[in-house]
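Student: Here's a sequence, model it:
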Amino acid sequence: MLLLALDTATPAVTVALHDGETVVAESTQIDARRHGELLLPAVHRVLGEAGTALDAVTGIVVGVGPGPYTGLRVGIVTAATFAAALSVPVHGLCTLDGIAYAAGQAGMEGGFVVATDARRKEVYWARYADARTRVTEPAVDRPAELPADVTALPAIGAGAVLYADAFGDVRGELPQHQSAAALAALAAEKLRTGGEFLPDRPLYLRRPDAQVPANYKVVTPQ
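Tutor: As a prediction, this is how the structure comes out:
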C-alpha cells in the first residue's frame, strides 16, 4: 500500500505519502490564496523525498471539505485526475475528520468540536465523540449562533481560534489546519478495518462567493 493524500480545503496546502504503516514524507504550506500554484510542486517534493515515482501509488486520499469553493476544488480535481491516470481508487474523507484525527494523535481525548474558518464571519464545524467518531454532519454557521452544548465543548481548529469569544474552551495548541499526514493515517486505518469513505465530491455547504448578476444587460449584435 502506498497512499498519496492531499487536501486544499483549508489554508493549508498539504500532501503526504503513507505506506500503510507510517508516513513516508509530507509537506504542508499555509497559504489561503495559492492552492493551485503550490499543490503540484508539493506532490513532486513529497515524491522526491520519498524516493518514489507517482506510478508507485496504489490509492489517492483527498479531503473533500467542507471548504471554500475555489481552494477545495483544486485538491479534488487533482486527486481525481491522478486516480484516473493511475487507474487507482480515490478515497474521500471529510476535512474536519482529518483535523479531529490529528488532535487525537496529539493527545486530545473525549468529546470536542472542530471548527475551521468558512469566511463571511462563519465557521465550518462538526461535533466529535472522540478523534475517530463524528456525531454530527458537517455544517456552516455563525459562531454566535452555534448551540450552547457545542460551544461549551473543547474546540479545535482555526475557526475556533479566530472566534475564541464564541467558544468556551479553545485548544489553540492543537492542530488548526488540515494535515495530509493525519488524513493519510486515518485512511490507512479505515482501509485496514473496512471503514467507509466519501465520494470525491466537494462538501461546499453553501453557494460560491462568485454569482451571476441577477439583473444584467444583455448586449446583442445589431
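
Student: hey, let's count contacts and neighbours off CA atoms from now on
Tutor: Noted.

Student: Only the buried residues of the longest helix seen in the chain, if you could.
Tutor: In terms of residue count, the longest helix belonging to the chain (DSSP state H) is helix 69-86. By 16 or more other CA atoms under 10 Å, the buried positions in helix 69-86 come out as 69-76, 78-80, 82-83, 86.

Student: Distance to residue 132 for these - can I get that in TSV?
Tutor: Putting the buried residues of helix 69-86 into TSV (distance: CA to CA, whole Å) gives the following:
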residue	distance to residue 132
69	26
70	28
71	25
72	22
73	25
74	26
75	23
76	22
78	26
79	23
80	25
82	27
83	26
86	29
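
Student: To compare with the earlier structure, here is another sequence to fold:
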Amino acid sequence: MLLLAFDTATPAVTVALHDDSGVLAGSTRVDARRQGELLAPGIVDVLRAAGRTRFELTDIAVGVGPGPYTGLRVGIVTALAMGDALGIPVHGVCTLDALAYAARRDGTVEGPFVAATDARRKEVYWARYDDAGERVEGPGVDRAAELALGAVRVAVGAGAALYPECFAEVRGPEHPDAAALAGFAASRLAGGRELLPAEPLYLRRPDAQVPAGYKAVTPSGPRP
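Tutor: I've put the predicted structure just below:
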C-alpha cells in the first residue's frame, strides 16, 4: 500500500504519505485562508521528499470534516479528481477521528475524552471517544457550554482551546495532522474495516443563502 492522506477541514493544510511501514513524509501549514493555494504544492513536496510519484499511489484518504464549506471542498474535490485520474480508491476519514488518533498516538490522553475543532459562531465541531479511542458519540456542532458530556471533561483540539472554561483539562494537539489521518486510515483498511465515503460532513447549512422573495429580472430589448 502507498496511501496519500490530506485534510483541509481546519486551518491546518496537512499532507502525508504512508506505506506498510509507516509515514514516509509529511507537511503541515496552518493558514485558514489559503487551502486552495497550499494543498497541491504540499502534495508535490511530500511525494518528492519520499522519492515517490503519484503513479505509485494505491489509495487516497481525505479528511471529510466536519468543517467549513470552503476548506472541505478543496480537499475532497482534489482527492476525488486524483482518484479518478489515477484509477485508485478514495477513502473518507472524519477529521475529528484523525485528531483523536493523533492525541492517542502522542500519549496526550488516557481514558475517555472529547475532540473539538472551531466551528465559528461561538460553536465547536465535536465528538466523544472512549478509553480505546473509538468514537462513541458525534460528530455534532454545538456551543461548548451546552455539551452534555457527563463525567468526560478532558478535551483536545483548537475548538476546546477556545473555551477552556467548559472543560476541566484542555490538551493538544490543536489541529489534526495527515500523518495521524494516514495512520488511522491504514490501520482500518488493514483490519478490513470500512472508512467513510469521500463526501463532506456538513453539520449545518452554509452561510450563503439564496435571498427569499427576490424578483426575477427579464432582459428588455426592442420588440420585433
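
Student: Drop the TM-score for these two in here.
Tutor: For this chain pair, the superposition-based TM-score is 0.95 by TM-score structural alignment, normalised by the length of structure 1; 219 aligned residues with a CA RMSD of 1.2 Å.

Student: what residues does the longest helix of structure 1 touch?
Tutor: The contact list for helix 69-86 of structure 1, computed with CA atoms under 8 Å, 6 or more residues apart in numbering, reads 6-10, 32-33, 35-36, 39, 55, 57, 59-66, 89-90, 200-202, 204, 208-209.

Student: Go through those and flag which are in strands.
Tutor: Secondary structure assignment by DSSP state E places 6-7, 59-63, 90 of these in strands.

Student: what's the farthest-apart pair in these?
Tutor: Distance extremes for those: the farthest pair is 7 and 59 at 14.5 Å, using CA to CA.

Student: Neighbour count for those two, which is higher?
Tutor: residue 7 (35 against 21; other CA atoms under 10 Å).

Student: list the contacts for that one?
Tutor: Each residue near residue 7 of structure 1 by CA under 8 Å, 6+ apart is listed here: 13-15, 62-64, 72, 75-76, 95, 178-180.

Student: Among the buried residues of helix 69-86 of structure 1, give me the pair with the biggest separation.
Tutor: Longest span within the buried residues of helix 69-86 of structure 1, CA to CA: 69 and 86, 26.0 Å.

Student: Please report the distance of the residue minimising distance to the centre of structure 1 from residue 215 of structure 1.
Tutor: Nearest residue to the geometric centre of structure 1 (CA atoms, centre = their mean): residue 95, 2.8 Å. Distance from residue 95 of structure 1 to residue 215 of structure 1, counting by CA to CA, to the nearest Å: 36 Å.

Student: Likewise for residue 44 of structure 1?
Tutor: Taking CA to CA as the measure, residue 44 of structure 1 falls 45 Å from residue 215 of structure 1.

Student: So the two - more neighbours on which side?
Tutor: Neighbours per residue (other CA under 10 Å) separate residue 44 of structure 1 from residue 215, with residue 44 holding more: 15 against 6.

Student: And the more buried one, how close does it get to residue 26 of structure 1?
Tutor: In this view, residue 44 of structure 1 and residue 26 of structure 1 are 11 Å apart by CA to CA.

Student: wait, is residue 150 of structure 1 part of a strand?
Tutor: No. Counting by DSSP: H, G, I helix; E, B strand; the rest coil, residue 150 of structure 1 is not part of a strand but helix.

Student: For it, list the residues it contacts.
Tutor: Taking CA under 8 Å, 6+ apart, we find residue 150 of structure 1 in contact with 113, 127.

Student: Please pull up the equivalent of residue 188 of structure 2 in structure 1.
Tutor: Superposed on structure 1 with TM-score structural alignment, residue 188 of structure 2 falls opposite residue 190.

Student: hang on, the earlier thing: just the buried ones among the ones in strands among the contacts of helix 69-86 of structure 1, please.
Tutor: For those, a burial check counting by 16+ other CA under 10 Å picks out 6-7, 59-63, 90.

Student: mind checking how far the residue nearest to the centre of structure 1 is from residue 53 of structure 1?
Tutor: According to CA to CA, residue 95 of structure 1 and residue 53 of structure 1 sit 26 Å apart.

Student: and if you look at residue 65 of structure 1?
Tutor: Distance, residue 65 of structure 1 to residue 53 of structure 1, by CA to CA: 27 Å.

Student: what about these two, which has more around it?
Tutor: Between residue 65 of structure 1 and residue 53, counted using other CA under 10 Å, the more crowded position is residue 65 (30 against 11).

Student: Surely that one touches residue 92?
Tutor: No. With contact defined as CA atoms under 8 Å, residue 65 of structure 1 does not count as touching residue 92 (9.3 Å).

Student: about what we covered before: for the ones in strands among the contacts of helix 69-86 of structure 1, which one is nearest residue 136 of structure 1?
Tutor: Taking those together and measuring to residue 136 of structure 1 by CA to CA, the closest member is residue 63, at 17.4 Å.

Student: In contact with that closest one, which residues are there?
Tutor: Shown in contact with residue 63 of structure 1 (CA under 8 Å, 6+ apart): 6-9, 75-76, 92-95, 98, 183.

Student: Generate CSV for those residues, with distance to residue 147 of structure 1 as supplementary columns.
Tutor: Listed next are those as CSV, based on distance: CA to CA, whole Å:
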residue, distance to residue 147 of structure 1
6, 32
7, 28
8, 28
9, 24
75, 31
76, 31
92, 28
93, 25
94, 21
95, 22
98, 23
183, 28
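
Student: quick one: which of the residues you listed is nearest to residue 136 of structure 1?
Tutor: Nearest to residue 136 of structure 1 among the contacts of residue 63 of structure 1, with distances taken as CA to CA, is residue 94, at 12.0 Å.

Student: can you count the residues close to the closest one?
Tutor: There are 23 residues near residue 94 of structure 1, going by other CA under 10 Å.

Student: For whatever residue of structure 2 lines up with it, give its distance to residue 47 of structure 2.
Tutor: If you follow residue 94 of structure 1 across to structure 2 using TM-score structural alignment, you land on residue 94. Separation of residue 94 of structure 2 from residue 47 of structure 2 (CA to CA) stands at 23 Å.

Student: All set, thanks.
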